[in-house]
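K.L.:
no sequence for this one, just the structure:
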């Protein structure tokens, strides 16, 4: 799975990937739930064509090293 172009349904990526320490459990795109590990995350936003307020969230992936 190419996670550089993977975005959740109805969301757009609005930021670049950056490193973050998962101090709480997070659901990653690549490896399921991880905790107490370094992951990458980026900001995603609900598509503006959908009704309702603008909603932003995070998308996570496990670092590949």
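P.N.:
Now that the structure is in, tell me what you want to look at. On a predicted model such as this, the values are computed, not experimentally measured, just so you know.
K.L.:
from here on, contacts and neighbour counts on C-alpha atoms
P.N.:
Noted.
K.L.:
ok, now how distant is residue 12 from residue 43?
P.N.:
9 Å (Cα to Cα, to the nearest Å).
K.L.:
Same check on residue 33?
P.N.:
Residue 33 is 18 Å from residue 43, by Cα to Cα.
K.L.:
another one to put next to it:
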């Protein structure tokens, strides 16, 4: 979500406190349901990989 500050040019991302902007649990469940592999592992979606504090192989698996 973005907003345009008063008198500002362009838009900025909004910031939320304690996940109040979205249902964190439901969001996580949706990712798990949609990216679960047959072996039970979860592929990290490409759009989320830059935000992960872990190394991820090209197939989306966490390394280490």
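P.N.:
Sure thing, it's come through. The structure displayed is predicted, hence computed values, not measured ones.
K.L.:
What does the superposition give as a TM-score?
P.N.:
Superposed pair, TM-score by TM-score structural alignment, normalised by the length of structure 2: 0.19. Supporting alignment: 21 aligned residues with a Cα RMSD of 3.2 Å.
K.L.:
one step back: name the residue in residue 33 and residue 43 of structure 1 with the higher neighbour count.
P.N.:
residue 43 (17 against 13; other Cα atoms under 10 Å).
K.L.:
okay but the more buried one is in contact with residue 57, surely?
P.N.:
Yes: the pair residue 43 of structure 1 and residue 57 qualifies as a contact (Cα atoms under 8 Å) at a distance of 5.9 Å.
K.L.:
Now the common contact residues for those two.
P.N.:
Contact with both residue 43 of structure 1 and residue 57 is made by no residue, according to Cα atoms under 8 Å, 6 or more residues apart in numbering.
K.L.:
longest strand anywhere in structure 1?
P.N.:
strand 38-46 (DSSP state E).
K.L.:
and the next element down the chain from that one?
P.N.:
strand 56-62 (DSSP states H and E).
K.L.:
and that following strand with strand 38-46, angle?
P.N.:
150 degrees (axes from the mean of the first three to the mean of the last three Cα atoms, to 10 degrees).
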